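Trainee: kindly return the folded structure for what I paste below:
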Amino acid sequence: MEVIVKFGSFEKSGDRFIGIVDGDNVERIDGDIFNDEYNQTGDIYSISELKILPPVTPSSMLALAKNYGSHLQGESPPKQPEPFFKTISSISAHDQEIVIPRDSEKVDAESELVVVIGKLAKDVPQDKVFDYIFGYTCGNDVSARDWQKGDKSWWRAKSSDTFSPIGPFIETEIDPENLNITGKVNGDVVQSCNTSEMIWSIPKTVEFITKYVTLFPGDCIFTGTSGTAGQINPGDIVEIEIDGIGKLVNRCV
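Mentor: Got it, this is the predicted structure:
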């Protein structure tokens, strides 16, 4: 089968479907992308005709804390990966609005590379991890800092509705270990890093997580953020761009 690079999820006139992204065009496919059991239908649309949806609907979603040295703010690096769960209900799509809770004093955007799992993964050794990954997308781990510091858990600080934008598409053929990530708020660069700066690599992270938690096709792992994240407020436009993957854009309300 031909090697496909980018996949996305779309809606047209209430009809939802998966498509292969080729420049500004999308070809509809039928079937299961994770098992390579799909057919190219020949139905081609312009992206401008379509509503872009979250590229996957995971059964679970995790994110890494403290995975870039520049984000530690004087703390010691963690002795192991520090994943936490984010709720599926917090997922939002490219061009979807991020709702800023009015009772939070400070909400930040976090620019992150997101790993998309491609097959059932349990007890995966480091040297086999990339065999279990379907692809990569852009993610924004939106974070209410006052709740993150004041609550006993991060349930609302990291998982309020719309706090997990992902997309716009999944890139399946890319080296994730040397990618530039840029975060902007209203056109101003607020974050800039390279995935080579991760404290815990993707293979080490997936090995650690799957020692305890089974991951399924479509599950997502946010791999951490760098530096000091940019504060966001209603009316702001957030852009997260990753080399070779694309740009995730959301407006805050």
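Trainee: from now on I want contacts and neighbour counts done on CA atoms only, so please keep to that.
Mentor: Will do.
Trainee: tell me what the longest strand along the chain is packed against?
Mentor: Secondary structure of the chain per DSSP state E: the longest strand is strand 37-46. Where contact means 3 or more CA pairs under 8 Å, 6 or more residues apart in numbering; DSSP states H and E, strand 37-46 is packed against strand 25-32.
Trainee: re earlier: how about the longest strand of the chain: buried residues?
Mentor: For strand 37-46, the neighbour count (16 or more other CA atoms under 10 Å) marks 44-45 as buried.
Trainee: all strands of the stretch 101-250 of the chain, in order?
Mentor: 107-109, 111-117, 133-140, 143-144, 164-171, 180-185, 188-194, 220-222, 230-231, 237-242, 246-251 (DSSP state E, counting those that start in this stretch).
Trainee: quick one, which of those gets closest to residue 91.
Mentor: With distances scored as CA to CA, the stretch of the strands of the stretch 101-250 of the chain nearest to residue 91 is strand 164-171 (4.5 Å).
Trainee: identify the residues contacting that closest one?
Mentor: For strand 164-171, the external contacting residues (CA atoms under 8 Å, 6 or more residues apart in numbering) are 5-9, 21, 52-55, 86, 90-94, 96, 98, 114, 116, 135-142, 158, 244-248, 250.
Trainee: following up with a second sequence; could you model it the same way so I can compare the two?
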Amino acid sequence: MIIRFERNGKVKHGWMVEADNKVRVIEGDIYKIQTAKPIMTGLELPLDEVALQAPTAPSKVVCIGVNYPDHASEMDIELPKEPLMFLKPSTTVIGPGEPIVYPKLTKNLHYEGELAIVIKKQAKKIKAEDAEDYILGFTCAIDVTARDLQMSDGQWTRAKGFDTFCPLGPAIAAKLDYNDLRIVTRVNGEVRQNASTSQMVFSIPQLVEAVSAVMTLLPGDVILTGTPAGVGELQPGDEISVTIEEIGTLATRVVMEE
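Mentor: Reported below is the predicted structural model:
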């Protein structure tokens, strides 16, 4: 799996070998597939000697709302007839272990565990049947939401756009069968969400087609694919994790804004 890490002040990509607790360092841009391809340097580092970052640094995060029927029911929202899109700015993105900051502007902070698509190359007006050619892989995500702001004024981007509101990680799993992956969200060790990607209203290829019909997706951009039922509140001090089979566990905590 592909990771992005910092060591000695430099950020690089690497290939994580969990069984050996190592990372194989990659040189070059992993997204430049047409020209200078990234290469394996042969250098291996212990995982505990590197600091994991968000596995991608997107120009934008495109989010899909209400993409699981059970979540629509719990929120008392009708299922959309086409993908419901909104954006998170790049400044929302944080990596594994980086804290979610609870803003003073909200009194009702919620988690939403999700599968995230990472785009491999520029994508514009892509057909669903060609979508896999444009996907680098998948990672775990938490769509953090100031629910009171979202419900009071309907401004989804404001409610979901605060700094730290999009944890991503721990790695990008390439060549993944995404049709029936188990997603489990835990808060303080208690299971809050437990569902499968097979329950999605709109499939991964359909989402890539719908989003790329509207905006150009750039290498490293992310599409969050929606959350299943079980969303709920977070409090300062809470520990939260999202585990997706074949990818791993994204874990972080909540701290109060100073």
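Trainee: of the strands of the stretch 101-250 of structure 1, which is nearest residue 47 of structure 1?
Mentor: strand 164-171 (11.2 Å).
Trainee: excluding chain neighbours, what is closest to residue 89 of structure 1?
Mentor: Once flanking residues are discounted, residue 89 of structure 1 sits nearest to residue 161: 6.2 Å by CA to CA, 6 or more residues apart in numbering.
Trainee: I meant to write residue 191 of structure 2 there.
Mentor: residue 185 (5.9 Å).
Trainee: thought the one you found was touching residue 227?
Mentor: No - counting by CA atoms under 8 Å, residue 185 of structure 2 stays clear of residue 227, with 10.2 Å between them.
Trainee: shared neighbours, the two?
Mentor: residue 113.
Trainee: before we move on, the earlier item: what about the longest strand of structure 1, distance to the chain center?
Mentor: Here the centre of strand 37-46 of structure 1 is set off from its chain's centre by 25 Å, with CA atoms, centre = their mean, to the nearest Å.
Trainee: pull the residues that contact that strand.
Mentor: Residues outside strand 37-46 of structure 1 that contact it (CA under 8 Å, 6+ apart): 24-32.
Trainee: please say which position in structure 2 the residue nearest to residue 89 of structure 1 maps to.
Mentor: In structure 2, the residue paired with residue 161 of structure 1 according to TM-score structural alignment is residue 163.
Trainee: report how many residues lie close to its match.
Mentor: 18 (other CA atoms under 10 Å).
Trainee: how close does residue 197 of structure 1 get to residue 137 of structure 1?
Mentor: To residue 137 of structure 1, residue 197 of structure 1 is 18 Å away according to CA to CA, to the nearest Å.
Trainee: and these two? Which one has more around it.
Mentor: In terms of neighbours (other CA under 10 Å), residue 137 is the more surrounded of residue 197 of structure 1 and residue 137; the figures are 27 against 16.
Trainee: list the contacts for the aligned partner of the more buried one in structure 2?
Mentor: Per TM-score structural alignment, the equivalent position to residue 137 of structure 1 in structure 2 is residue 139. Counting by CA under 8 Å, 6+ apart, residue 139 of structure 2 touches 115-118, 168-173, 247.
Trainee: pull up the gap between residue 17 of structure 2 and residue 30 of structure 2, please.
Mentor: As for residue 17 of structure 2, its distance to residue 30 of structure 2 is 17 Å (criterion: CA to CA).
Trainee: where does the alignment partner in structure 1 of residue 96 of structure 2 land in three-state SS?
Mentor: Using TM-score structural alignment as the criterion, residue 96 of structure 2 maps onto residue 94 of structure 1. Secondary structure for residue 94 of structure 1, judged by DSSP: H, G, I helix; E, B strand; the rest coil, is coil.
Trainee: just checking the distance from stretch 128-135 of structure 1 to the centre of its chain.
Mentor: Its chain's C-alpha centre and that of stretch 128-135 of structure 1 lie 16 Å apart, by CA atoms, centre = their mean.
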